[in-house]
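[1] give me a model of this one.
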Amino acid sequence: MTLVNMALCNIKSKFKNYWTFFLSSTFSVFVLYIFLSIINNDRVKSELGGKKTFTMLFIVASCVIATFSAFFIWYANSFMIKSRKKEFALYMILGMSKKQAAWLAFIENLITIAAAFCAGIVLGLVFNKFFIMLLYQMIGVTGDVQFQFSIKALRACVYIFGCMFAVISVHSTMLIYGNNLIDLFNASSKGEKSLNVSYKTVLVEIISIVFLASGYFLAVQKLAINILLAPLVVTLVVVGTVLFFYETTSLIIYFSKRDEKNFFKGTKPITVCQLGYRYRGNAGTLSVIAVTTTIALCAVITCFGLINKVALNARSVRPFSVEYVNSDQNAATDKVFYSVLKQHEEISIRYKDNIKFIRLKTSNRFSDTKNNAIFILNQSKFNLINKHEGISRRVKLKSDEDCYFVQLANLAADKSVIGKTIKLNNRNLKYNFKVIGTDNKYFIALDHFTQTLIVKDSVYQSINNSINSKSKISITGYILKNDLLSKSFISDLTDKLPKENSLETFLENYSNGLKMVGMMAFIGVFIGIVFLTATGSIIYFKMVMEAQEDREKFIILKKIGLSSTEIKKAISKELIFLFGMPFVVAACNTYIASITLSKIMNVKIYVSFIICILVYAALYSIYYLITLNSYMKTTSEVN
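    Next comes the predicted model:
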């Protein structure tokens, strides 16, 4: 019998040892091909307007998926090889050399991954149109979706999974060559270090709690004001999470063993001893699962929280339906606008505002604009604009030295500026204004906006009379009655209005925002599914491997009188701990992140948080039940 025939025979007769590796590889190929085919789809490129930002989103997502898929496949292959070390040892006893055993593993991997690759590509071709239609739905695009086979996507998948295959083949060969016959035989019987608790464990536990508490505090109280704290917050939470799984959870298991009153109740000795014996080897994996689950949940929750706020977000940065720079209130520019308006009877004007800004320089360090520039506007005009835009904000200044400060750069308004003095310079004239209130709500397009001081009308007029025309900027804004239906009007206006007028429209921002958020939601869901599948499968692989190693122990327990129901109860408690602990920690991390993101983006995402947590919990429960069923079957098998 040749090695090829032997490999085929092994796969056919023991497919249960290969199916986890096969399914994980198939799923990875399927998801990666879907993303790469979308990137290279001509129709999708056309609908997205060829914008590099949108394409880059998919490229980055593809890289993330490829990286995680490589880790996922590596993990699955490692478990498969580890479970077969004793089998390879038997082959060598029967006369097979290490070289032949390595070639056998190579051929088996080649057949399995080739079959998985073909299955993944076929699934990708079958569901490609469906996922593009789903993408169109999420980004608000209509149109026919045609089937398109992407050679570029196929070629990229071949390269990526070819490299993965080469790496896992080298890894398999090293495992076979790196172990002698006795090590291969005893691979499954090597014990893991049991939990060892000391003062060092308690110290690290305290550090983990301090890290998590500090990260949570900074995230909730400080991050919305100072986004530069993000790396520190992420580091504290990640390190705290890892230490929590290595030491804090170990202490929980340790004290459960020391609790003599409750330790001997029912099947608790089996559950606690199993955890105590196995947990140290699982701590690293569980901490990684908790961190990756947090990332996946945050991505999905944020995207779905934003998708219902696209119009509101677009309105906040483009409060006028149409807005353009109108130097000296040029009648010719307005004439172009009205000539286009006459051609579109479906469009009508609700409000029009001619805004005249004064631009001066300030020496204050909290000015984040170029050249320390700052706009000046009178309060009556500011209040009128707010009324037209439906904003409840009104300014009532009592003194000539008072001002209201509309900020630009901060994600959340910096309230510490209240009470401070802003100094303005204009040639030989100097002005000092005291800030009595502040916010960061734009009243003109963000692209035109500079930090603005609202002053009394008399003060504004005095400054206006003392400056030259170069320090004056005029902007005209229109609020249309039906701006969501103004696509044709905006297109014609864009063609006819000179670029120097810097036309900005609500509809353009809304459409781009819907595409961006829709794509992020689409990508977030896919990455979330990939992470969920990978993390759930990793726990499954480890538990099935441990079930194979512990089979004899459970057979002995049955012989001394323990029933299958009692064994199942003990195993189920162990699995609940291993599945539940990473998920609970990830849910806590995600909840804190949700509070912070809500403040930063001014969006309520708590409903998205609850829905995503419940969906993730339901899917994790399915993995739990599958793992429990496989564990019971494995421990019940008789050699």
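
[2] make it CA atoms for all contacts and neighbour counts henceforth
    Fine.

[3] residues in contact with whichever strand or helix holds Phe88?
    Secondary structure from DSSP states H and E places Phe88 in helix 85-93. The set of residues external to helix 85-93 that reach it, using Cα atoms under 8 Å, 6 or more residues apart in numbering, is Lys98, Ala101, Ile176, Leu181, Ile182, Leu184, Phe185, Asn186, Ala187, Ser188.

[4] let's see this one next to it:
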Amino acid sequence: MTLTNLVFKSMKKNIKHYYLYFFALIFSVTLCFSFVTIQYNPSVVKALAASGSATAAFESITYVLYFILIFFILYANQLFMKRRSKEIGLYQLIGMTKGLIFRLLLIENVVLFTLAVGIGMVLGFLTSRFFAMILMKLIKNDAIVSLSFSMTAFSKSLIIFALLLVVVMLQIFIMIRKASLLSLFNAAKKADERIKKFSIFHMVMGIIGIGLIAYGYYDSTRLFSVGGATTNNLLINMLLILGSTIIGSYLFFRYSVALIMNLIRKSKKGYLKITDVLGVTTIMHRMKGNASSLTLITVLTGLAVGIMTLSYISYYSSESDARQLSPFDYILLDNKGIEFFDQLVAEGIEYEKTTFQISAVNVKMADLFNLDEKNAGYININQEAVSSVVSLSDYKKINPNAQLEEGETIITSYANVLSELLPLESKKKIQVNTSEKNYSLFIKEVREDEFFLSVLASAGSPVLIVTDELFDEIQKVQKPEITSQIGINLVNEKDRERAETLFKTLRERKAIEYDYQKTYKEYYDENIALNGMTIFVTGFLGLAFLLTTGSILYFKQMGEAEDERESYTILRKIGFSNGEIMRGIYVKQLFNFGMPLVIGILHSYFAVKSGWWLFGSEMATPMIIIIAIYVAMYTVFGILSGMYYKKVVKEAL
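    Below you'll find the predicted structure:
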């Protein structure tokens, strides 16, 4: 038999192991080549030409995708080499040299890899237009996207995939060279670590693992609190949280799961059902034996869900963030650019106008936020903040039900990042200062109404609403830089394009004095362009992480199913039905796929919760959507794994 015939017979025999690996490889190549091709699509290049950072982001994410692909291929190849160790040992027994075996595997991998890369690059090219259209949709660009082949993208990808094949063959060469004949026959039975009898030490380590995860979660909730972090120890706290959750995850899979399963098994007092034998006992030993890989999968899952959630929070909050920066469609300050109204009327554009008179006072930080030396953190408690002041009558234009008594104030326009770090409390007194007099005011209420251009609230300070009498008194002695704001909202959305042109023309002519007077639509378009690009690239990364973690779990389950084939044969011979055996297997599958997913989601939830407000104004909806996608995809891998087990059990007798 020639070497070529042996290669094809070997590939045919191992197709049951390779088919998902082959399709996963095709999918990975498709993702990578599609992403690289998008970078050179003329429509996308033109749309992102104004943003150099977008081009740099594309380039950076490409290398991350390549890294994920390399990691996935090397890890999967290691698993399959372990599954084929007995076959390689038999080749040696019949007299084949290690060099000849390597040549056999070399031809086999070159054929497999070439087919996968070829098919993947064709699919990547064909799907690149689809992904480019998604990108243009996300950034709300109406440009027509055509299918475009880039020789640069092709040659760059070909070089990367060729290097990857070389690395894979180097990995196989090292594994064959180092392996002894005896180790090859036992390699398939080896887990990540050697299993020892459960002891008191294991019990203590299991409790410590749960404790480390709990500590990481708790510390993440106070990471950005005033008393919980300073500019000096913020990085240290973040590293502590990261370290405790990763180490805690490893200890959880290595010891805690076994501890919990041991307690469940002991609670049954020796009366074990077939479900317990195939579920609880198997979970106890398999999980702690594969703790390293399960920890890696958990961390990757948490990382992917966290990154995708934060990017989606930013995209989801684009409109509300734009409204925080410009609460009205257009804003004029100090009556600069009032000819804008004449132009709107001349164009037949209907609008609504709201005018606010503005003054300012100084408020001591310690007084406003109830700070002292112990909990001030990075805040200077003796510092005074400049806060804008608006009269009650003006405020009633947006909140008609507002009421104030003499000596009272309402604090509003404080729904920003600073409000999460330094939350305000009502029902207390504060001192406000002017150049001539100090006033004691009682905070009646703290609200989140946004009606000021963001730059008017100095350093993010809140706006104080006071009685008309007090406002007039303050206005006489205080001379702020800006003394009035006119907010303009369009009545009909169809008029926005013309109104935008009029406003920008006035700004270019310097009829509007301040360059930072952007319109609401400009802020919104900037947010959409940036956040749309971000969620697009993180979506690609999320798909790559999902493919990697889900496939690795599936490959491991395939291996475990083959290892346990003899056990299923014995169980079938003593009278257990397929259904009874499968019920135990389903319990194990639920844990094998569900546990890394649940722990990973918990990691991402607490990580996102600690600072989600830095990225947007809504957390719940984006996170639920991302988690639902991940759960659905893991469920698909779980179902595929269950089907493979069912096939093995059916063939066991």
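
[5] that older thread, now the very next helix or strand once past the helix holding Phe88 of structure 1: which residue numbers in structure 2?
    On the C-terminal side of helix 85-93 of structure 1, the closest following helix or strand by DSSP H and E is helix 98-139. When helix 98-139 of structure 1 is aligned against structure 2 using TM-score structural alignment, it corresponds to residues 98-139.

[6] what's the counterpart of Leu493 of structure 1 in structure 2?
    Under the alignment defined by TM-score structural alignment, Leu493 of structure 1 is paired with Phe503 of structure 2.

[7] coming back round to it: in strands, which of the contacts of helix 85-93 of structure 1 appear?
    Using DSSP state E, no member of the contacts of helix 85-93 of structure 1 sits in strands.

[8] what's the average distance of the helix or strand where Val166 of structure 2 lies to structure 1?
    Using DSSP H and E, Val166 of structure 2 falls within helix 151-178. In this overlay with structure 1, the average offset of helix 151-178 of structure 2 from its partner residues is 2.3 Å by mean Cα distance after the TM-score superposition for structure 1.

[9] what are the buried residues along that helix?
    Ala153, Ser157, Leu158, Phe161, Leu164, Leu165, Val168, Met169, Ile172, Phe173, Met175, Ile176 (16 or more other Cα atoms under 10 Å).

[10] quick one: the strands in structure 1, in order.
    Ranges of strands within structure 1 are 322-325, 349-362, 373-378, 402-406, 421-426, 429-439, 452-455, 472-480, 504-505, based on DSSP E.

[11] will you turn these into a markdown table that also has mean neighbour count and distance to Ser621 of structure 1?
    Conversion of those to a markdown table gives the following (neighbours: other Cα atoms under 10 Å; distance: least, Cα to Cα, whole Å):
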| stretch | mean neighbour count | distance to Ser621 of structure 1 |
| --- | --- | --- |
| strand 322-325 | 24 | 51 |
| strand 349-362 | 18 | 54 |
| strand 373-378 | 22 | 56 |
| strand 402-406 | 24 | 49 |
| strand 421-426 | 17 | 58 |
| strand 429-439 | 16 | 45 |
| strand 452-455 | 25 | 53 |
| strand 472-480 | 19 | 50 |
| strand 504-505 | 24 | 47 |
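
[12] closest to Ala296 of structure 1 out of those?
    Shortest distance between Ala296 of structure 1 and these, using Cα to Cα, is found for strand 429-439: 32.5 Å.

[13] by contact count, what packs against that closest one?
    Taking 3 or more Cα pairs under 8 Å, 6 or more residues apart in numbering; DSSP states H and E as the contact definition, the neighbouring helices and strands of strand 429-439 of structure 1 are strand 402-406, strand 421-426.

[14] just give me how far that strand sits from the chain centre.
    On the basis of Cα atoms, centre = their mean, to the nearest Å, strand 429-439 of structure 1 sits 40 Å off its chain's mean C-alpha point.

[15] next: stretch 78-88 of structure 1.
    The offset between the C-alpha centroid of stretch 78-88 of structure 1 and the centroid of the whole chain comes to 35 Å, using Cα atoms, centre = their mean.

[16] show me what counts as buried in that stretch.
    Neighbour-count burial for stretch 78-88 of structure 1, with 16+ other Cα under 10 Å as criterion, is recorded at Ser78, Phe79, Met80, Ile81, Lys82, Ser83, Arg84, Lys85, Lys86, Phe88.

[17] these two touch, right, Ser157 of structure 2 and Phe33?
    Yes. Applying Cα atoms under 8 Å, one finds Ser157 of structure 2 in contact with Phe33, separated by 6.5 Å.

[18] spatially speaking, which residue is in the middle of structure 1?
    Centre of structure 1 computed as the mean C-alpha position; nearest residue by Cα atoms, centre = their mean is Ala299, 2.6 Å away.

[19] nice, that's everything, thank you.
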